[in-house]
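1. Following is a predicted model, sequence given first.
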Amino acid sequence: MIAGPSGSGKSHFTESLAQAAIEKDLWVAWFTLETLAAAIGKSKVDGSTARTVARICRADLIVIDDISLLPVGEGAAEAFYRIIDAAYERRSIVVASNIHPSAQGSPRSCPRLPPGPAPTASWTTLTW
């Protein structure tokens, strides 16, 4: 999870991670939360959601960028949950958010993170 204000280098850092993975012949799936929600939403129309999630989760590295840049609807939250649930402990996942984890009670924050101490980094927090 990488969190910080706009312009702090979150996307640039995740692009570097993705490029390093590609150079090692690994497959990378890159989404913004908005494009992920669109992909999962589109798959619901023809009943291929499980196949779409499985295809995404075949990637060695899954990147979900730009969480909380826009208000999050139910479809985006569901898409995020489906990928995280399917990939958990099976794939590497990078999530980049404009909302600092300490602001998790904010109505714009999605998905909600478990309660815990606020990170100590001043602009970008990286947790492995």
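-> Right, received. Where do you want to start?

2. switch to C-alpha atoms for all contacts and neighbour counts from now on
-> Fine.

3. Contact partners for the residue sitting furthest away from the middle of the chain?
-> Most distant from the centre of the chain: D46, at 24.3 Å, with distances by Cα atoms, centre = their mean. Shown in contact with D46 (Cα atoms under 8 Å, 6 or more residues apart in numbering): no residues.

4. Got another one to weigh against that:
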Amino acid sequence: MRDLATLQFVEAHESLVLLGPPGVGKSHLAIGLGIEAISRGYRVLFLTVQDLVQELYSTLADGSTAQKLKAILSHDLIILDELGYLKMDATASDYLFQLVAKAYERRSLIVTSNLEFQEWGSLFDSPATAAAVLDRLLHHAHVITLKGESYRMRSRLAPPKANGTLPEGSAAPALRAGGRGEGGTPT
């Protein structure tokens, strides 16, 4: 994470893929890196994959898909959160492929997913589209797999101490190495 916090991957137009079950900190890390990138003058866009698909679907009515993709791709770092929670139809699969293909070697992507790569074939409309997305996304990528219990569930299931605070280890740790912690505060 210290190497990623230098943002060399953004300068080199590489991608970062964060994999793991819900609640292990994928989005937290992606947001922390995004905030650090903004503080260094990079243009950053954060979207859930569902929001991306909805925004691109809305362009069907007026034929402005190419312009919308161009606007998205004007950012140095594009963070796509929550890939894998909803199966994509042919149109959504095509949109995501177009974005990844156009960003390839030109822009940096951070993608978070709860699915292992071998499961992506069932997420996209066709396994061929999943393979094409993975081919481009992973060619120049850093892949980090996070494991563990959900921070959200851990803090909900842990009984509070007598003084009302949570037991040690039940709150999510802040992003270190020059990143940002909870609420965007420097750590």
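-> That came in fine, so what should we check first? None of these values were measured; they are calculated from a predicted model.

5. ok, now how distant is the residue nearest the centre of structure 1 from G9 of structure 1?
-> In structure 1, the centroid-proximal residue (Cα atoms, centre = their mean) is I64; its distance is 2.7 Å. Noted for I64 of structure 1: a distance of 15 Å to G9 of structure 1, by Cα to Cα, to the nearest Å.

6. So what does L99 of structure 2 match up with in structure 1?
-> By TM-score structural alignment, L99 of structure 2 lines up with I83 in structure 1.

7. quick one: its match and R55 touch, right?
-> No. Using Cα atoms under 8 Å, I83 of structure 1 is not in contact with R55; the gap is 10.4 Å.

8. okay, the two: which has more neighbours?
-> I83 (20 against 11; other Cα atoms under 10 Å).

9. Could you double-check that A3 of structure 1 lies in contact with S102?
-> No. Using Cα under 8 Å, A3 of structure 1 is not in contact with S102, being 9.9 Å away.

10. Between those two, tell me which one has more neighbours.
-> Using other Cα under 10 Å, the more surrounded residue of A3 of structure 1 and S102 is A3, with 25 against 14.

11. Trace the more buried one over to structure 2, please.
-> Match for A3 of structure 1 (TM-score structural alignment): L19.

12. Quickly note the distance from that match to L146 of structure 2.
-> Per Cα to Cα, L19 of structure 2 is found 6 Å from L146 of structure 2.

13. quick one: common contacting residues for those two?
-> K26.

14. Need the counterpart of V63 of structure 1 in structure 2.
-> Looks like V63 of structure 1 aligns to I79 there (TM-score structural alignment).
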